[in-house]
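1. predicted structure and sequence below. I'll ask about it afterward.
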Amino acid sequence: MRALRAGTRTLDLNRRIAVMAIVNRTPDSFYDRGATYALDAAVAAGTAAFDAGADLVDVGGVKFAPGPPVPVEEECARVIPVVEALAPHGLVSVDTFHPEVAVAAMAAGAAVINDTTGLHDPRMADVVAAGNAALVIAHSLAAPRTQHPLPHYDDVVADVLAFLRDRVALATAHGVPEDRIIVDPGHDLNKNTRQTLELTRRLGEFQELDLPLLVALSNKDFIGETLDRERGDRLPGSLAAAAWCVAHGARLVRVHNVRETVDAMRMIEAIEGWREPVYELHNTRPEGND
């Protein structure tokens, strides 16, 4: 797996699982219901995420779910101050499908642009190519903020792979280097629970793309429907799904519960032999300490 360039940083994801924390500066986010909509709350949440060990913080000003359009000016007013406040502390990503917002975000210090519409607007590839940010290309089917009821796939993995191959080719044709591209199969995005479970089960097939693989599955409905758990009670399922995905090739995980996920990912890294324990005392002294 090649190293990922994001802004002025290079992430070696061969021996590192990057945790991307979610900060939604929206009044109607699906998980926190607007808890970080206020500017000070959003900045505090991002700072706390970095303190808890997040490698990146992903800031969003418009949720993916269907709804009325949010003007570009309003989206910029929501996300740009957060980017400016957080960029000195670590890698900041901006979740947007508007090229104009991406331009402003990169100028403010964003190192990653996360397009959950998979380059629905090809101009996004142009603006990212002109900057130095990494680009997340996620799979989804619907036009931005619209419904896609009863999604059908002949083979969900084959169809998503074909989509991602096509959009990666589009991005590179527009000048985005491959070492600045991340792919996301889009858990639950225009997919029902059975389709998302199959996507997860066969995640290893996405390694053929030879690009860093991001999974955004934290607290999503496929977990709730699988376990019969409400939105606030999906952490164990989220951690299990994240661990499965990492074992099958994912190298970035986008999450709400940062501290718990960081611990889980660092534990996987230690088991793999990619990192050393912070300290060693157990059974290292002649007197024993069982």
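-> In hand now; what should we look at? Source: prediction; values computed, not measured.

2. going forward, measure contacts and count neighbours with C-alpha atoms only.
-> Will do.

3. which strands and helices sit next to the helix or strand residue 158 falls within?
-> In this structure, residue 158 sits in helix 156-173 according to DSSP states H and E. In this structure, helix 156-173 makes packing contacts with helix 123-130, strand 134-138, helix 193-201, judged by 3 or more CA pairs under 8 Å, 6 or more residues apart in numbering; DSSP states H and E.

4. go ahead and name everything in contact with the second one.
-> With CA atoms under 8 Å, 6 or more residues apart in numbering as the test, strand 134-138 has contacts from 4-7, 111-119, 128, 164, 167-168, 180-186.

5. just put the helices and strands packed on helix 156-173 in a markdown table and tack on distance to residue 237.
-> Formatted as a markdown table, these follow (distance: least, CA to CA, whole Å):
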| stretch | distance to residue 237 |
| --- | --- |
| helix 123-130 | 34 |
| strand 134-138 | 22 |
| helix 193-201 | 12 |
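
6. from these, which stretch is densest packed?
-> Ranked by mean neighbour count under mean count of other CA atoms under 10 Å, those are led by strand 134-138, which reaches a mean of 27.

7. distance from that strand to the middle of the chain?
-> Distance of strand 134-138 from its chain centroid, counting by CA atoms, centre = their mean, to the nearest Å, is 9 Å.

8. for this structure, which strand extends over the most residues?
-> As assigned by DSSP state E, the longest strand anywhere in the chain is strand 18-24.

9. may I see the buried residues of the helix or strand following it?
-> Later in the chain than strand 18-24, the nearest helix or strand by DSSP H and E is helix 39-51. Using 16 or more other CA atoms under 10 Å as the test for burial, helix 39-51 gives 39, 41-47, 49-50.

10. from the residues you listed, pick the one nearest residue 198.
-> Using CA to CA, residue 49 comes nearest to residue 198 of the buried residues of helix 39-51, at 30.5 Å.

11. put this next to the previous one:
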Amino acid sequence: MKFRNKTLSLNSPQVMGILNVTPDSFSDGGKFNHMDAALAQAEQMVKDGATILDIGGESTRPGAEDVPEALELQRVIPIIEALSTRFDVVLSIDTSKAVVMREAVVAGADLINDVCALQLEGALQVAAETDAAICLMHMQGQPRTMQLSPEYENVIQDVKAFLQQRMQACIDSGISKDRLIIDPGFGFGKTLQHNCDLLAGISRFHDLRAPVLVGVSRKSMFGALLGRDVNERLVPSVVAAVLAAQQGAAILRVHDVKETVDALKLLSITQR
């Protein structure tokens, strides 16, 4: 797949390392919100096998507060500029704000990763004006309230219908389909059962004919299912990533890059 001036084969699962330059993200908030720490973490993830780095300046955890545009820019643009000169990997901007998307691409981002699927004001137009790849994610509700009482008639069919509609909106705006990636949005307006149904049904998204990104790393579903604290979710996170890869997920968005890469290497020898 083309990511601006970079090409990355999605014939085998690629690992996207999460780099939250925020003080309040649910798992790693405050760890990497200074330049030196962020660069060191990025370097380690690249060494561990990440081919994509996803930089986020606003937490989207349940109950998260909105971050002003200027503050988000202040958080993400310097690190994207620095990373673009240091590493030959795909850089992703995790944002829903049109201005942040535009400035991040100018700074060197190759992928726009939007939990709101380009629904906020100006986002679709800005994305269409760039040459970046785009990840459209499904979310029911907004981060502050999305986990209050999510309901679906059929979670897989409903999520697929939404993603198909957003893909068509992109195409109608002049964005070629080969720039699009889809994400069912684990934990974003979903109950534990919804998340489990989605994990079991990843293969059913392939008829949308777009690469599927799966992000289940350290999610609260593992706390609810297994009683594990956020810092005790390595094993279920890696197992879930492997289950997604077995069903054809193209990109795995993770905190624990090394362990996920190792697991995928083991998976690959069983699929030769």
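-> Yep, that arrived. On a predicted model such as this, the values are computed, not experimentally measured, just so you know.

12. overlay them and tell me the TM-score.
-> Scored against TM-score structural alignment, normalised by the length of structure 2, the superposed chains reach a TM-score of 0.95; 268 aligned residues with a CA RMSD of 1.2 Å.

13. any idea which of the helices and strands packed on helix 156-173 of structure 1 gets closest to residue 149 of structure 1?
-> Closest to residue 149 of structure 1 of these, according to CA to CA: helix 193-201, at 13.1 Å.

14. by contact count, what packs against the closest one?
-> Contacts defined by 3+ CA pairs under 8 Å, 6+ apart place helix 193-201 of structure 1 against helix 156-173, helix 221-227.

15. adding distance to residue 268 of structure 1 and mean neighbour count, write these out as a markdown table.
-> Shown next, in a markdown table, are these (distance: least, CA to CA, whole Å; neighbours: other CA atoms under 10 Å):
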| stretch | distance to residue 268 of structure 1 | mean neighbour count |
| --- | --- | --- |
| helix 156-173 | 26 | 18 |
| helix 221-227 | 21 | 18 |
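
16. out of the ones you listed, nearest to residue 66 of structure 1?
-> Comparing these by CA to CA, helix 221-227 comes nearest, at 15.4 Å.

17. residues making contact with that closest one?
-> Here helix 221-227 of structure 1 has contacts from 188, 192-194, 196-197, 229-231, 234, 237-238, using CA under 8 Å, 6+ apart.

18. which one of those is nearest residue 158 of structure 1?
-> Checking the contacts of helix 221-227 of structure 1 one by one against residue 158 of structure 1 (CA to CA), the nearest turns out to be residue 196, at 13.0 Å.

19. correct me, but the closest one touches residue 202?
-> No. Counting by CA atoms under 8 Å, residue 196 of structure 1 does not reach residue 202; the two are 9.9 Å apart.

20. redo the helices and strands packed on helix 193-201 of structure 1 as a markdown table? Include distance to residue 23 of structure 1.
-> Shown next, in a markdown table, are those (distance: least, CA to CA, whole Å):
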| stretch | distance to residue 23 of structure 1 |
| --- | --- |
| helix 156-173 | 25 |
| helix 221-227 | 19 |
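
21. residue 28 of structure 1: which of those helices is closest?
-> The closest of those to residue 28 of structure 1 is helix 221-227. By CA to CA, the value is 16.2 Å.

22. how close does the most centrally placed residue in structure 1 sit to residue 189 of structure 1?
-> The centroid of structure 1 falls nearest to residue 254 when counting by CA atoms, centre = their mean (3.7 Å). Residue 254 of structure 1 is 14 Å from residue 189 of structure 1, where distance means CA to CA, to the nearest Å.

23. what's the answer for residue 133 of structure 1, then?
-> Applying CA to CA, the value for residue 133 of structure 1 to residue 189 of structure 1 is 24 Å.

24. returning to what we had before: need the contacts of helix 221-227 of structure 1 in JSON lines (columns: distance to residue 211 of structure 1).
-> Formatted as JSON lines, the contacts of helix 221-227 of structure 1 follow (distance: CA to CA, whole Å):
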{"residue": "188", "distance to residue 211 of structure 1": "21"}
{"residue": "192", "distance to residue 211 of structure 1": "25"}
{"residue": "193", "distance to residue 211 of structure 1": "25"}
{"residue": "194", "distance to residue 211 of structure 1": "25"}
{"residue": "196", "distance to residue 211 of structure 1": "20"}
{"residue": "197", "distance to residue 211 of structure 1": "22"}
{"residue": "229", "distance to residue 211 of structure 1": "33"}
{"residue": "230", "distance to residue 211 of structure 1": "33"}
{"residue": "231", "distance to residue 211 of structure 1": "31"}
{"residue": "234", "distance to residue 211 of structure 1": "29"}
{"residue": "237", "distance to residue 211 of structure 1": "26"}
{"residue": "238", "distance to residue 211 of structure 1": "23"}
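
25. and the gap between residue 40 of structure 2 and residue 210 of structure 2?
-> 33 Å.

26. do the same with residue 108 of structure 2
-> Using CA to CA, residue 108 of structure 2 is found at 24 Å from residue 210 of structure 2.
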